[in-house]
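Colleague: just coords:
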């Protein structure tokens, strides 16, 4: 690659004196195979492209590695990159192959037995339950590994994590995407071992209080519940809910209005335990322990304060990981801080792209599917951008906050916070636009207030609160913690409550995400004039690659729910309002989530229901065969049973109820008459339903 870069620029009149290799980052040889590994993982997980067998990939991988060794691997990075892509594909394929969890194919009623893994409240007096199955209808064979259920109404008060329960349920396949190109919930469920979801259809019978194999995990989960309850009892309303969310990841006690304001203010990352929270807790523990060890003479003489503090901070981070529920994003954050603390122990630089690359390759090796998750993408985008920023400007006088008087240091702190917030916001904006179809317009100002408050006050106080719980002195922290949380809550309401707080865009194609990610990676791999040029090119090309979808109609639930896009909001007929489907469809069309959808006109008879679209077209949901000929001739879109398709004559677009059930919702472009399905169909286990 070095030779190719030099030859490519040698004979150019402007670039004749320009050595491209010298403008690469010093760690580019390490970062490039990590990028290749991630590309291999993404190709296998996110697409439905046919790939050779795992044995062929293994042969390609070892062939590339052998060639790299023989040809001196450092001189041929292209060989390493190809091997990394093959290794990523192989790793993702093995991960999928080793998950042996049957998936429920149809909706049906069953009686199940299983161990309670998670118990969490949700909106509308409902409880979310996750069970590890032991029996279905008395049979222990052919079971999905886990099921996720919604229990309406009250659940037994003595139901705890680890309990063995028996209950009647209605099971169905895990839900797929709600819009074309949307988030694939069935893929996430598959990698989580969840083979079915549904509703509790009767009383829950507790057969045992706990099980030996779940004893440790159940104890940790019950401690989480107790900590959350103590916080909620100490501080009322959303203040207590926010404290529980930051401390143990329990967000069910935060009102929907407050969640919306946090999201619109660009502060949603504070509500989900991730790298920021793990980093803050670990940093607070590290600096506190280092200070304590340095001030105790006998410890300072026998120990190296920095390395001892790193080990102690790692123990605290591990405890926070368990207390927060050990979710995937939290485990990812724990791995990242572990790599940083290891760098401290080994006397390496903590803030380096080498550490970020090592953390990424470690995470992708264990969870290759993480590469397509929004948490992984935004977390590593922000972290990589901040590390690169500090590598370049961290030694400047502005970042030496400890130098100067109180006023100078305060000004420097605010400027550094502003700069880092701006860099992080710019890095994650393309990913937010693609995944959420929105980005906060006030996020910079809101984070400028909220992040220092959370970093310097709230998280250290929550850590102290948790440490004082066993001795019953946590109430000493509440008089300081509660006002700080109230300020954070006020910040979210102040910035997120404005109409101009969020910029909405419609759903775009994956090309925008690929171009944005490629631009960011290219900027990280380069330096100097090449970096500036690539950055300018990325800022130009990325907006040009943004192509909104043109599907104006969405049909779901066997045709009983029909919606059409509009300027400010969409119009819909059928279904309940305020559901997650409504929110997802509003995002799909780039509508403000606060706007209530309008109502489409619908006329139903015994033979059919006809929905009148705002643009004049009609959608007919045919119930009786006698009315099929009339509606096939007069309607623009006809929803009918698959077995009736041979009787429908005319130019109407025909959509079967069965296809909507297993592939839907259906998306229609009225201008071209094209039809697209939300759920991908292919040879991956999570999208191979009938």
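Modeller: Received, thanks. Everything numeric here is computed off the predicted structure, so don't read it as measured data.
Colleague: Please count neighbours and contacts with C-alpha atoms only from this point.
Modeller: Will do.
Colleague: In the chain, which helix is the longest?
Modeller: As assigned by DSSP state H, the longest helix anywhere in the chain is helix 406-436.
Colleague: Who are the packing partners of that helix?
Modeller: helix 374-393, strand 438-440, helix 443-453, helix 510-525 (3 or more Cα pairs under 8 Å, 6 or more residues apart in numbering; DSSP states H and E).
Colleague: That one: how far from the chain's middle?
Modeller: 21 Å (Cα atoms, centre = their mean, to the nearest Å).
Colleague: What is the helix or strand containing residue 344 packed up against?
Modeller: Following DSSP states H and E, one finds residue 344 within helix 328-345. Other helices and strands packing on helix 328-345, by 3+ Cα pairs under 8 Å, 6+ apart, are helix 275-295, helix 305-323, helix 353-366, helix 374-393.
Colleague: Comparison target, given below:
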């Protein structure tokens, strides 16, 4: 019977069309079998990986937020969210069919849903809190109510946050106003109605592609304009005495610290206690950045953790001395409650900035874990903290503060929870000196790992890479945590009875030691290297590899190491653009043939534009005027530069004067040039061979970064899309393509 059945099957296949019919019949079986095998492999991997689900869900949520920033307009945001909601619905509907693969079923259901949720959350926040900038610059006399005051004596000015009416449409707006002069706003209080003369500007977009986006920051913080006062601030109506008590206490505390430790040390001391960085001298601020110690200047994880841990240990140890309490009360719960109260109070007193609030949330989660007897430092805790922050401030994911703080904590958890580190710190029959040496070695290694994690983030945002940060932090962090902060706290407490003088002297000497350390490390050769670091694709590669390395457990995690290293190397070795043009066309920078010198159209000793051009060129040498370039010929009206790139001789014509040029001569000059750059409008008759960047086109595109080797032009507009903070002044349709 079997033989007859086989013969019949063969006959069926051999008849005309039989082979095709058999293939079609068994095709779905083959596809289904292949799918089952793939699902089985993925399920076995997920089942044996021993990973935490929470961190990956937080990553999915952050991915949706990042996608919203990168997608150009609302049809894309809606399509993106709808697509992932549909994928989640399909995954949920297929869950009964995936009983043998429960990990895969959950991933298909929840990961797409959280990606869509991230996109929708940041979209909603943008619509709710987004504040458009004023339409055009304004100058005149204005009236408004003071919402905040930030003294900045080191910069010889005060900064005010003022609520006023927009003179153009009468709507209520907030502005940020700089008042020149040290203590120029001492007579002003929060809540005062003031009158002032000023020139107000819309929040500035990035000067160059990838530069700091003040317009985006202002959109989410509700600032519609910024500017400088042109005279004295007049108080029209004094606010009642009640005012903002927290702000008043903070300012009084800052003034008391300044009077106690002296003007030179007051900036750093106030930064530790109240978070007020306005008194830090510019050279000290630069030294802290160059030495890798700038994180000590902003109240964040280190400061909040030190305060909370000190209060927790103090409360637990004191209560443990009372047997009646120790036998009847769970001391970790009481200590955690006390630490939480002090942590919240410290956060509010320091101004409740986003990094401080984020650190406070993390500290509260650690205290909750301690009170419940759970592991205090874990990936689950980090995931919960990330969710809390991103739900309230989803835009924070794009900033260096969020990336650096969570990146550092993730590196710390990954190192401290690894089997090799636990074995290294395991109990041994050895003396105390060897034990402390092992802890010191681990501290140095952890600092080096955290520095390696933070270096690409610093490259992308600040275009700076430090070398000695890990070593400097090994000394500076214990000095700050165990000496400076306790001395400042003790001095403030002793001042209640008028006995803090000697402790203030000691605190001042400790601050001097910290600043000497920062200046010494900053002065070492190679302490800071400027690198372009503009490759977003390389940074994404580093992030993917770093997350894989930090969030998986076991040997599979090491797959992410080469990926992260490759991303970091590509980011550090990214070549600079050959030509950099600011959004108004006023500033132009050309990188020399060897990439070692920057030539500027309008050179200056110092300034925001000069610093930006140097950072994006990755050049530390002082820039030179464009006419000193060996391939440039300049007169009072324009410069012509010859550049050889990709086996092509590029001719660049740059206008720098404002005199009238005959149109026929201008058109002839443009025709002989490959690229024309001008801060003023150029007629249509000016038609260069490749690209024209004049006032009209720059209003659409914003700043430019031109790579001649790859014949590629990056624009500010390309990364902004149709988000609310980007509003090109030209209504013409943007075009980033070079002219033919």
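Modeller: Looks like it came in fine. Here the structure is a predicted model, which is why all the values come from computation and not from measurement.
Colleague: With both chains overlaid, what TM-score comes out?
Modeller: TM-score of the superposed chains, computed with TM-score structural alignment, normalised by the length of the first structure, equals 0.88; 671 aligned residues with a Cα RMSD of 3.3 Å.
Colleague: Can you convert the helices and strands packed on helix 406-436 of the first structure into CSV and add a column each for distance to residue 247 of the first structure and mean neighbour count?
Modeller: Formatted as CSV, these follow (distance: least, Cα to Cα, whole Å; neighbours: other Cα atoms under 10 Å):
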stretch, distance to residue 247 of the first structure, mean neighbour count
helix 374-393, 19, 19
strand 438-440, 25, 24
helix 443-453, 15, 20
helix 510-525, 32, 19
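Colleague: ok so, going back, of the helices and strands packed on helix 328-345 of the first structure, which is nearest residue 492 of the first structure?
Modeller: Comparison of these against residue 492 of the first structure by Cα to Cα identifies helix 275-295 as nearest, at 17.5 Å.
Colleague: Give me the contact list for the helix or strand just after the closest one.
Modeller: Going down the chain from helix 275-295 of the first structure, the next helix or strand is helix 297-302, by DSSP H and E. Residues from elsewhere that reach helix 297-302 of the first structure (Cα atoms under 8 Å, 6 or more residues apart in numbering): 293, 294, 305.
Colleague: got the contact list for the alignment partner in the second structure of the first one?
Modeller: This means residue 293 of the first structure. For residue 293 of the first structure, the aligned position in the second structure is residue 319, judged by TM-score structural alignment. The contact partners of residue 319 of the second structure, taken as Cα under 8 Å, 6+ apart, are 325, 326, 331.
Colleague: how near is the second one to residue 308 of the second structure?
Modeller: Spatial separation of residue 326 of the second structure from residue 308 of the second structure under the definition Cα to Cα, to the nearest Å is 21 Å.
Colleague: More neighbours: those two, which one.
Modeller: Neighbours per residue, other Cα atoms under 10 Å: of residue 326 of the second structure and residue 308, the larger number sits with residue 308, 26 against 15.
Colleague: Map the more buried one across to the first structure for me.
Modeller: Checking TM-score structural alignment: residue 308 of the second structure goes with residue 282.
Colleague: I'd guessed that match sits against residue 314; true?
Modeller: Yes - counting by Cα atoms under 8 Å, residue 282 of the first structure touches residue 314, with 7.0 Å between them.
Colleague: Give the residues shared as contacts by those two.
Modeller: Common contact partners of residue 282 of the first structure and residue 314 (Cα under 8 Å, 6+ apart): none.
Colleague: Pull the number of nearby residues for residue 429 of the second structure.
Modeller: Residues lying near residue 429 of the second structure (other Cα under 10 Å) number 6.
Colleague: How about residue 558 of the second structure?
Modeller: Neighbours around residue 558 of the second structure, by other Cα under 10 Å: 16.
Colleague: Also the one 3 residues further on?
Modeller: Taking other Cα under 10 Å as the criterion, the count of residues near residue 561 of the second structure is 18.
Colleague: Same check on the one 10 residues further on?
Modeller: The burial metric for residue 571 of the second structure, expressed as a neighbour count using other Cα under 10 Å, is 26.
Colleague: how close does it get to residue 708 of the second structure?
Modeller: In this view, residue 571 of the second structure and residue 708 of the second structure are 19 Å apart by Cα to Cα.
Colleague: Repeat that for residue 381 of the second structure.
Modeller: Here the criterion is Cα to Cα. By it, residue 381 of the second structure lies 47 Å from residue 708 of the second structure.
Colleague: out of the two, which sits in the busier spot?
Modeller: A direct count of neighbours by other Cα under 10 Å for residue 381 of the second structure and residue 708 places residue 381 higher, at 20 against 17.
Colleague: name the helices or strands packed onto the helix or strand hosting residue 58 of the first structure?
Modeller: Using DSSP H and E, residue 58 of the first structure maps to helix 54-70. When contacts are defined as 3+ Cα pairs under 8 Å, 6+ apart, helix 54-70 of the first structure packs onto helix 77-98.
Colleague: For the helix it packs on, give me the average deviation versus the second structure.
Modeller: Here the mean offset of helix 77-98 of the first structure against the second structure after fitting is 0.8 Å, by mean Cα distance after the TM-score superposition for the first structure.
Colleague: In the second structure, what range does that helix match?
Modeller: Mapped onto the second structure using TM-score structural alignment, helix 77-98 of the first structure covers residues 107-128.
Colleague: list the buried ones in the matching stretch?
Modeller: 107-123, 125-126 (16 or more other Cα atoms under 10 Å).
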